[in-house]
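Colleague: Need a 3D model of the following:
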Amino acid sequence: MPGALPPRAPGQPAGSPASARPLERGAPRPALAAWAPRPPADGAPVPRCRARDETRREEERHVRALARIVALACVEAELGLRPARQLSAWLDLPTYGKMVRRADLAGRTRPDRGAAGAPQALGARCCAAAEGVYEASATVRLPDRVRAVALRIERRRERWKVTALELG
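Modeller: Down below sits the predicted model:
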């Protein structure tokens, strides 16, 4: 009969291959090959790389959010809608000094404080420049125009600080 199974040996359970033998009592079990994950197909990331990539994406999301918040706060400080001293938590000392001076000069030339309207952050982008260093850009909409802000954000003592800032 074509396709028929080979005959079973006496005492062999049904469904097992004909070459399999039942283990005798007290006989050592055959050694099994050590299990290892199958190597990924070409182009598939290794799990450690995926974890590192996910950490990097999370870090970039955090930096983008920080860039958007700081850009909006700096424009508000320059317009006189926010005290410049509130920027000290985000900016390093030289950048903070530059921003305070800029807000002070803008306040002297602008007689109508707060008349410009509330600015709105439109979005931000970031790019890793080095380990723990990002360069970011953000856009802020005012009632009469849109402003661009460029930032350099560095990790210092487990905190992100803006180390360079340019308002356009």
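Colleague: C-alpha only now, for contacts and for neighbours.
Modeller: Fine.
Colleague: What residues of the lengthiest helix in the chain count as buried?
Modeller: Assignment by DSSP state H gives helix 47-79 as the longest helix of the chain. For helix 47-79, the neighbour count (16 or more other C-alpha atoms under 10 Å) marks 60, 63-79 as buried.
Colleague: in the protein, which spans are helices?
Modeller: 47-79, 93-109.
Colleague: what's the last one packed up against?
Modeller: The criterion is 3 or more C-alpha pairs under 8 Å, 6 or more residues apart in numbering; DSSP states H and E, and the helices and strands that helix 93-109 contacts are helix 47-79, strand 159-167.
Colleague: neighbouring contacts of it?
Modeller: With C-alpha atoms under 8 Å, 6 or more residues apart in numbering as the test, helix 93-109 has contacts from 74, 77-80, 84-85, 87-88, 113, 162-165.
Colleague: same check, this time on stretch 67-80
Modeller: Contacts of stretch 67-80 (C-alpha under 8 Å, 6+ apart): 82-84, 87, 90, 99, 102-104, 106-107, 113-114, 116, 118-124, 136-140, 149, 151, 167.
Colleague: Quick check: residue 59 vs residue 79, distance?
Modeller: Distance, residue 59 to residue 79, using C-alpha to C-alpha, to the nearest Å: 30 Å.
Colleague: Quickly note the distance from residue 155 to residue 131.
Modeller: Residue 155 is 9 Å from residue 131, by C-alpha to C-alpha.
Colleague: and the two? which has more neighbours close in?
Modeller: Taking other C-alpha atoms under 10 Å, residue 155 and residue 131 do not tie; residue 155 has more neighbours (15 against 8).
Colleague: Does the more buried one touch residue 161 like I think?
Modeller: Yes: at 6.3 Å, residue 155 counts as touching residue 161 under the criterion of C-alpha atoms under 8 Å.
Colleague: and this one, so I can compare the two:
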Amino acid sequence: MSAITRGTIQAAMEVLAGIRPVHQLARRLDPRCLANLQHRAALIRREFVRTGNPALARLHRNSTVRSVRVCEVADGIFEASAVVVDDVRARAVAVRLERAKQVWRVTELVIG
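Modeller: Below you'll find the predicted structure:
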């Protein structure tokens, strides 16, 4: 479960950095999480274009998932937290994974 969480978070950070298309996470994230991630990435891009702030260009760049902690809260439901470090700062990420039809899907994704 830790590997799934780590890979999903890494991919989400790459979406926010603008180096991975969001549709690559469509099978891993539920539709609401996918839409929220897409919206956040669009806001970052739009703000960078509007202001040209170089700090926004570095935001989420070179993200590395440093640690992952996973806890089973019920049958087929896991919650995880992770620490992600990028060029600008360290941040916390929280994830909830649920098993549906033999596939693990992220139903909650909160990136600090």
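Colleague: Just the buried ones from the contacts of stretch 67-80 of structure 1, in PyMOL syntax?
Modeller: If you want just the buried ones from the contacts of stretch 67-80 of structure 1 in PyMOL, going by 16+ other C-alpha under 10 Å, the selection is:
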select buried, resi 82+84+87+90+99+102+103+104+106+107+119+120+121+123+124+136+137+138+139+140+149+151+167
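Colleague: Narrow the contacts of stretch 67-80 of structure 1 to those in strands?
Modeller: 120-124, 136-140, 149, 151, 167 (DSSP state E).
Colleague: what does residue 101 of structure 2 align to in structure 1?
Modeller: Aligned counterpart of residue 101 of structure 2 in structure 1: residue 157 (TM-score structural alignment).
Colleague: Could you do residue 42 of structure 2 as well?
Modeller: By TM-score structural alignment, residue 42 of structure 2 lines up with residue 104.
Colleague: check contacts around residue 92 of structure 1.
Modeller: Per C-alpha under 8 Å, 6+ apart, neighbours of residue 92 of structure 1: 161, 162, 163.
Colleague: Give me the buried subset of these.
Modeller: For these, buried by 16+ other C-alpha under 10 Å: 161, 162, 163.
Colleague: Verify the stated contact: the first one with residue 135.
Modeller: By that I understand residue 161 of structure 1. No: counting by C-alpha under 8 Å, residue 161 of structure 1 does not reach residue 135; the two are 11.6 Å apart.
Colleague: circling back to that earlier point, identify, from the ones in strands among the contacts of stretch 67-80 of structure 1, the entry nearest to residue 49 of structure 1.
Modeller: Taking C-alpha to C-alpha as the measure, residue 49 of structure 1 lies nearest residue 136 of those, at 24.3 Å.
Colleague: From residue 113 of structure 1, how far out is the closest one?
Modeller: Applying C-alpha to C-alpha to residue 136 of structure 1 and residue 113 of structure 1 gives a distance of 29 Å.
Colleague: same question, residue 141 of structure 1
Modeller: Where residue 113 of structure 1 is concerned, residue 141 of structure 1 sits at a distance of 18 Å (C-alpha to C-alpha).
Colleague: Residue 166 of structure 1 against residue 147, yeah?
Modeller: No: applying C-alpha under 8 Å, one finds residue 166 of structure 1 not in contact with residue 147, separated by 10.6 Å.
Colleague: ok, and the closest non-adjacent residue to residue 167 of structure 1?
Modeller: residue 149 (4.7 Å; C-alpha to C-alpha, 6 or more residues apart in numbering).
Colleague: For that neighbour, which residues are in contact?
Modeller: 71, 137, 138, 139, 140, 165, 166, 167, 168.
Colleague: show me the contacts for the residue lying closest to residue 97 of structure 2 once chain neighbours are set aside.
Modeller: Of all residues not flanking residue 97 of structure 2 in the chain, residue 106 sits nearest, at 4.4 Å (C-alpha to C-alpha, 6+ apart). Residue 106 of structure 2 makes contacts with 28, 29, 30, 33, 95, 96, 97, 98, as judged by C-alpha under 8 Å, 6+ apart.
Colleague: Touching, the first one and residue 105? I think so.
Modeller: Same thing as residue 28 of structure 2. Yes: using C-alpha under 8 Å, residue 28 of structure 2 is in contact with residue 105, at 5.0 Å.
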